[in-house]
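Peer 1: can't give you the sequence, but here's the structure:
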């Protein structure tokens, strides 16, 4: 009976709010003749309980932190016990130079590493390959063999640090190198913590550092799932990445929808390969962009956890709570940094950091102010790290769990983004899943359309970018930017020549032949064979060359 009266009181309260809202809007509209509102704002000028609906169910939509559907966070106390991992993305030039930057970041309060590899490394070429000319060490560190990886992590204890590696097509090779370095340090693989990005579907859709066609690429991914579930149990075997989808121009809803659709494809592939969903799903992680609209980003994080939890529970029948948790690494939005007035980027990154923290990220990289111009200097990367530390220790945003939970606007926006994401996922299901939607160009077209709309808004002045299309000023050319010396390619070539002169080339040849035979047999897990080749000091180019020979290379095509 008490519940009956409570519902009646609630209904009456809603009617009272609705009546008051109508009066409020009528009075405001009368004043807009003299004081019009800005254009292109969110639909409602004011959010109230009416926007959540009379049937809003707290336990179904929100629940509690650390409990299904994880809207309010994947840990019960979130940052009250331990802050997110402050994982600064770094890597440039040679392994020696990047090692210095890593040790500097760790000494200054960084709590995890995030490795940026140069373009040749990302697409499986040695620094001596003609395809690598002019690109060695430019956008990340050049890693050609285990010898480079040993230098990269020199004086860094791999049992005491968590390492993320932004590597996709050759993720199996770089992970094998990491495991081999740990072995040389006396650290067993079951002690290693970290993440490989290993997300090939978004490469086909939005980024472009692919090597092999989809089928063998998916095989390599599921091989890693299986190998790590048995041998490297603390490792996150994939970081299903929405970051690059957002950087390519998607909306917030598209970012989580297309990324979760990719996640569905990976889970389906692993189950098809014979893996039990609860044996690997707890080591899947995600990678979100922290964009400029703070409240929209908070809602995006919250909606994404709810969508993934439902997917894993209802579609795949996952039983373990960890299998349903969307754990996420975040990077602030590189595409939102401007070459004009680069100091403004410090403010942008601070706001994006606040969004990621209020959204409940598990780890975070903050971009540096000069990244629209060059690789970050030591000074600018220190400011980026200090931004995280100020938010953690001074802002109060980390003192309570899900601080914006219950905001009428944030809850309504969370529901809106979730609903839009489900519509996209439904459409992708109808097409035949993410791989088929990518093959047909659907996902690419949606991203391109959103990117075009955004750019047109900027060019028309409907969207203001401070320092770019409003509040501009004459500026001097930037000074003291970090430039990678062109001699890095020569240095790497000398290293490779010396390596090949001292290694056991017969052992390398035998390991590569075994890998080639394994590639030809779909029932073979390739990780142990790749690890054997790495231990013998085969180069990345040699290993990927064998796989190219058997698997072929992906040739993009779309039917837009």
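Peer 2: Perfect, I can see it now. The model shown is predicted, which means the values in this text are computed figures rather than measured ones.

Peer 1: alpha carbons only for contacts and neighbour counts from here, please
Peer 2: Will do.

Peer 1: need the contact list for the closest residue to residue 557 other than its chain neighbours.
Peer 2: Nearest residue to residue 557, sequence neighbours excluded (Cα to Cα, 6 or more residues apart in numbering): residue 439, at 7.3 Å. By Cα atoms under 8 Å, 6 or more residues apart in numbering, the residues touching residue 439 are 557, 558, 559.

Peer 1: ok, now how distant is the nearest residue to residue 157 once chain neighbours are set aside from residue 104?
Peer 2: Among residues not flanking residue 157 along the chain, residue 185 sits closest, at 7.6 Å (Cα to Cα, 6+ apart). Between residue 185 and residue 104 the distance is 20 Å, computed by Cα to Cα, to the nearest Å.

Peer 1: cool, residue 250 as well?
Peer 2: For residue 250, the distance to residue 104 equals 35 Å [Cα to Cα].

Peer 1: comparison target below:
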């Protein structure tokens, strides 16, 4: 593109174009708009600025190609993190899955791999997410409902039974008890003869967004950060192919944030994790290459594409300018995308197939490294096999038939897209500066600033839907009767909780109690020091300590967080 004034046209041509645009605006656009009207009085967007009716080279006149865009695989990576992108290798196709028992989820994993899925993604049930065993009184009625129940390493071994862990990349959406779940994954692989350095995948391990968007936290922020940096340290030495964190904007967006807030708050979380790691003496270029991100893909195709491009540029600039990262890999923002759960509708659920397709295209246009496409029936139940297959086929059709993957950053150079990308960078920097003024992300969370910003955005969006200013097809316009007829929903095993608790009881009764108590005591004593907790947790897992038992030791030392901004 170059600098418009200096390289593309002479100054006379620039002013001529400016006059032509003004004349078109006044004599063509405005007069036609007055005659036929416009669909909206003001065309606005999630980036909170007015959308012009037309974008021209005048909107891109100050773009310095080398500084702001450059080439794929070159700083600031706006156009992609790798030189060949999808021309060499398609994104990893992950279908987030988990329900009931480990055996049921294992069967679903095998089905998906047979259908062409290239990576696994594990959803855990609510008790597992907050560090309780299935037999805990607070787990009653929740076991295996929104994900798979994992109580011990035995469950983890069943979850990945007959799956080649050295060959398949695994993503695990777990946060507060991430260290324990990762330890179970390590031991499960170890007992299959697979060493930690052979494992690849991602552990979400992002606690800060839990305080503002999801609520599955256990410990206060400070000890939670300690657990995260312990994972950074351990994996940098033992698991070089494993992503130690997936810093998640997805849940922030699902809670109601705007696209700009999603980007800014996610990067603010990431900066907090980087600073915490540096504080304990880790070198930026030792751990930064294994940081990864997780974003939502919502309905506005162009905005979402711009958001992903802006994220890469911002992160590269921050890592170089603020932290002095030298390795190229330390500056790469690699990310997973999931299509938007909140965009799915229970009415006319087959419409969700189209919604998911648009969102998935935005992720691919934006250069995602892996992608989950939601199933059309998820607003009604856990996904059926048919719905999951259609969701996976959506990715495969985009990859193999659409032509989108043939060209790197195919929308790059669009006057509108480049203006949007710059807007995301500018508005996100304003949020980052505001958070910095408040004392950082943890202070911004403790004072409720982040929560209030998200809540206000969610309120405004819902108000627009209720007032029909924002159309949701099949919900507030184009409604029909009998919109769910003929759809077969997935049914959970009604005995799954009883079965899971029975299996857990067998494990607890078969353990070497002396070895178990020694391992649990070591977890508690290590938590009182500054030593890395991962070796002690791994040893406890080997002794068949359960998720709840290990987290109980940590609760006694760290305490539990009480969110006073709910």
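Peer 2: Arrived safely. Predicted model, so just to flag it, every value in this text is computed and none were measured.

Peer 1: TM value for the aligned chains?
Peer 2: With the length set by TM-score structural alignment, normalised by the length of structure 1, the two chains reach a TM-score of 0.98; 555 aligned residues with a Cα RMSD of 1.3 Å.

Peer 1: and residue 250 and residue 104 of structure 1? which has more neighbours close in?
Peer 2: residue 250 (27 against 14; other Cα atoms under 10 Å).

Peer 1: how about that one, secondary structure?
Peer 2: Assigned with DSSP: H, G, I helix; E, B strand; the rest coil, residue 250 of structure 1 falls in the coil class.

Peer 1: contact partners for the aligned partner of it in structure 2?
Peer 2: Aligned against structure 2 by TM-score structural alignment, residue 250 of structure 1 finds its counterpart in residue 257. Residue 257 of structure 2 makes contact with 453, 454, 455, 457, 458 under the criterion Cα under 8 Å, 6+ apart.

Peer 1: among those, who's most crowded?
Peer 2: Of all the contacts of residue 257 of structure 2, the highest neighbour tally under other Cα under 10 Å goes to residue 454, namely 22 neighbours.

Peer 1: residue 250 of structure 2 touches residue 293, doesn't it?
Peer 2: No - Residue 250 of structure 2 is beyond contact range of residue 293, at 9.3 Å (criterion: Cα atoms under 8 Å).

Peer 1: from residue 134 of structure 1, how far out is the aligned partner of residue 170 of structure 2 in structure 1?
Peer 2: Matched by TM-score structural alignment, residue 170 of structure 2 corresponds to residue 163 in structure 1. Distance of residue 163 of structure 1 to residue 134 of structure 1, given as Cα to Cα: 28 Å.

Peer 1: related to what we said a few turns ago, just the contacts of residue 439 of structure 1 now: which is nearest residue 68 of structure 1?
Peer 2: residue 558 (38.5 Å; Cα to Cα).

Peer 1: and that closest one, how many residues sit next to it?
Peer 2: Residues near residue 558 of structure 1, counting by other Cα under 10 Å, number 12.

Peer 1: residue in structure 2 matching it?
Peer 2: Matched by TM-score structural alignment, residue 558 of structure 1 corresponds to residue 565 in structure 2.

Peer 1: and that match, that one's in a strand?
Peer 2: No - with three-state DSSP as the criterion, residue 565 of structure 2 is coil rather than part of a strand.

Peer 1: residue 401 of structure 1 -> structure 2?
Peer 2: Residue 401 of structure 1 maps onto residue 408 in structure 2, by TM-score structural alignment.

Peer 1: what is the burial count for its match?
Peer 2: By other Cα under 10 Å, the burial measure for residue 408 of structure 2, its neighbour count, is 22.

Peer 1: do you know how far it is from residue 365 of structure 2?
Peer 2: For residue 408 of structure 2, the distance to residue 365 of structure 2 - Cα to Cα - is 8 Å.

Peer 1: the residue nearest to residue 157 of structure 1 corresponds to which position in structure 2?
Peer 2: Counting by TM-score structural alignment, the partner of residue 185 of structure 1 is residue 192.
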